[in-house]
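Dropping a prediction and its sequence here:
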Amino acid sequence: MSFDTLQKQRRSIYSLGKNVSQTPEEIFNIVKGAVRETPTAFNSQSVRAIVLTGAAHDRLWDIVLAKLKAVSKSAESFEKTTDKINQSFKAGFGTVLLFTDTPVVKGLEENFPLYADNFYDWSEQGLGIADYAIWVALAEAGIGASTQHYNPLIDEDVQNEFNIPSTWRLRAEMPFGSIEAPAGQKDYMPDEDRFQLITSTK
């Protein structure tokens, strides 16, 4: 399958199920392979990934719901939020948690002061590339996913629940599973508003 085809196949899937053909170990290896080959500034390899399945996956989304309930403005809005969490995320087979290992970034700032102001931004770029690489790799395997950001609301509880090092900063949550309904149509803004080809200077 061509990369262009895989890019088009990768979509935000909000109707997930547990009917995947792969084992947790096989999915774990997909995630590992994608992150291992992801480029990072100075080859810092600052991205960390944890794959949750089974009861651990369910527990994550219970944590999310508990934290959201505490900040919800009304019972009606929380009911809608609960439906969304349960149907779009918890219903899936698992979740990938993506982190930045902050001492790695700090070490680069100290060791390369000329570029110190850039390393945080570059670590975010590395995280984003890893997120996308995992997403495309899962799509190739026929697994649906989406990227969510309930951090930093859930950071402390997630750290305590799963015994995660305090120096790992949670940056994204990726629920995944079988595709129970396809993504909707994707709209594109006009190319001329986004892209330019420049072949000479003034």
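Nice, thanks for sending it over. Numbering: from 1, shown residues only.

Please count neighbours and contacts with C-alpha atoms only from this point.
Noted.

Can you spell out which helices and strands pack onto the longest helix seen in the chain?
Secondary structure assigned by DSSP state H gives helix 119-140 as the longest helix of the chain. When contacts are defined as 3 or more CA pairs under 8 Å, 6 or more residues apart in numbering; DSSP states H and E, helix 119-140 sits against helix 3-9, helix 24-36, strand 47-53, strand 94-101, helix 102-111, strand 144-145.

in that helix, what's buried?
119-120, 122-124, 126-140 (16 or more other CA atoms under 10 Å).

Could you tell me the angle between whichever strand or helix holds residue 161 and strand 47-53?
Using DSSP states H and E, the element containing residue 161 is helix 155-162. On the basis of axes from the mean of the first three to the mean of the last three CA atoms, to 10 degrees, helix 155-162 is oriented at 60 degrees to strand 47-53.

After helix 155-162, which helix or strand is next?
strand 168-179.

Just want the angle from that next one to helix 102-111.
130 degrees.

what about residue 87, how many neighbours?
15 (other CA atoms under 10 Å).

want to compare, so here's the second one:
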Amino acid sequence: MKNDFLEIQKKRRSVYALGKNIQQSNGELVSFIEDTIKESPSPFNSQSVRAAILFNENHDKLWDIVLDNLKPHLKDEDALNKTTAKIDAFKAGYATILYFTDSDVVKGLEEQFPAYKDNFYDWSEQSQGNAQYAVWTGLADNEIGANLQHYNPLIDDDVRKEFDIPSNWKLRGEMVFGSIENPAQAKDYIDDDKRFIVFE
């Protein structure tokens, strides 16, 4: 068995110490992200995943929106300081990918294939996982670190207004990426016998 892809998978980790020392141009990054999402599998080839790629002040604005929405939920100054430091670490990255699901596509499939109606939302989430994992792993293969956050739905309305996002795009995650300033910690694994069953 070839294991080249397995070795690439091992490079994908949640990297939190990110910087702006990226060698690729914005155009190269955009082409890579777009092509990777387009090649990711989706049920019925529905292609329901959408993305907005935020660079420079747009990247910064996204994380300002996150912090502004979190502040009312913080209990004291210590919580504010810790949360601000966390958001500043995301802002220190190079760019952010916002992942969306086109709800019109999901609704259309529910109407077109009523026998599978109860499955299409779950399948759209699987499409998200496929696309996010593919991009994340591809970035890792290019020595670019990333981590995936989920501040949706808290930030949905402000994100929609700030970036003029279509109303039928539902935010599903925020992937910040950048240069790897400090590698991720080693990953732990549960025992195989608790995870897999093989029938021969």
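On my side now, so go ahead. Computed from a predicted structure; not experimentally measured.

TM-score for the pair, please.
Here the TM-score for the pair of chains, by TM-score structural alignment, normalised by the length of structure 2, is 0.97; 198 aligned residues with a CA RMSD of 0.9 Å.

separation between the corresponding residue of structure 1 for residue 31 of structure 2 and residue 133 of structure 1?
When structure 1 is aligned by TM-score structural alignment, residue 31 of structure 2 is paired with residue 29. Using CA to CA, to the nearest Å, we find residue 29 of structure 1 at a distance of 13 Å from residue 133 of structure 1.

before we move on, what about residue 116 of structure 1?
26 Å.

what does residue 7 of structure 1 give?
From residue 7 of structure 1 over to residue 133 of structure 1 the distance is 10 Å, taken as CA to CA.

in terms of contact, does residue 115 of structure 1 touch residue 106 like I think?
No: the criterion here is CA atoms under 8 Å, and residue 115 of structure 1 misses it with residue 106 at 11.6 Å.

quick one, which of these two is more surrounded?
Neighbour comparison, residue 115 of structure 1 and residue 106: the larger count goes to residue 106, with 14 against 11 (by other CA under 10 Å).

ok, so what distance separates that one from residue 67 of structure 1?
From residue 106 of structure 1 across to residue 67 of structure 1, the span is 30 Å (CA to CA).

try residue 94 of structure 1
Residue 94 of structure 1 is 20 Å from residue 67 of structure 1, where distance means CA to CA.

of these two, who's got more company?
residue 94 (27 against 15).

Which residue, other than its chain neighbours, is closest to that one?
residue 53 (4.3 Å; CA to CA, 6 or more residues apart in numbering).

what does residue 86 of structure 1 give?
In space, and not counting its chain neighbours, residue 86 of structure 1 is closest to residue 61: 7.9 Å by CA to CA, 6+ apart.

Pretty sure the one you found sits against residue 89.
Yes: between residue 61 of structure 1 and residue 89 there is a contact under CA under 8 Å: 7.5 Å.

Of these two, give the one with the bigger neighbour count.
residue 89 (28 against 20).

State the number of residues packed around the residue nearest to the more buried one when sequence neighbours are not counted.
Spatial nearest neighbour of residue 89 of structure 1, excluding adjacent residues (CA to CA, 6+ apart): residue 175 at 5.4 Å. Around residue 175 of structure 1 there are 28 other residues, counting by other CA under 10 Å.

how about residue 76 of structure 1, what's its partner in structure 2?
Per TM-score structural alignment, residue 76 of structure 1 is aligned with residue 78.

Please report the number of neighbouring residues for that match.
10.

Tell me the spacing between it and residue 71 of structure 2.
Relative to residue 71 of structure 2, and taking CA to CA, residue 78 of structure 2 is found at 12 Å.

Please name the nearest non-neighbouring residue to the counterpart of residue 20 of structure 2 in structure 1.
Residue 20 of structure 2 maps onto residue 18 in structure 1, with residues paired by TM-score structural alignment. Of all residues not flanking residue 18 of structure 1 in the chain, residue 93 sits nearest, at 4.4 Å (CA to CA, 6+ apart).

Over to residue 53 of structure 2?
Closest to residue 53 of structure 2 by CA to CA, 6+ apart is residue 97, at 4.6 Å.

check contacts around the one you found.
Under the criterion of CA atoms under 8 Å, 6 or more residues apart in numbering, the contact list for residue 97 of structure 2 reads 51-54, 174-176.

After alignment, which residue of structure 1 pairs with it?
Residue 97 of structure 2 maps onto residue 96 in structure 1, with residues paired by TM-score structural alignment.

Read off where stretch 141-155 of structure 1 ends up in structure 2.
Using TM-score structural alignment, stretch 141-155 of structure 1 pairs with 142-156 in structure 2.

sorry, back to before: figure out which of the helices and strands packed on helix 119-140 of structure 1 is closest to residue 163 of structure 1.
Nearest of those to residue 163 of structure 1, taken as CA to CA: strand 47-53 at 11.2 Å.

what's that closest one aligned against in structure 2?
Taking TM-score structural alignment, strand 47-53 of structure 1 hits residues 49-55 over in structure 2.

Going by neighbour count, list what's buried in that stretch.
49-51, 53-55.

I'd like to know which of those residues is nearest to residue 112 of structure 2.
residue 49 (18.7 Å).

How about the closest one: what's its closest non-neighbour residue?
Nearest to residue 49 of structure 2 is residue 101, by CA to CA, 6+ apart, at 4.9 Å.

now for residue 167 of structure 1: what does it line up with in structure 2?
Aligning on TM-score structural alignment places residue 167 of structure 1 opposite residue 168 in structure 2.

Also residue 109 of structure 1?
Aligned partner of residue 109 of structure 1 by TM-score structural alignment: residue 110.
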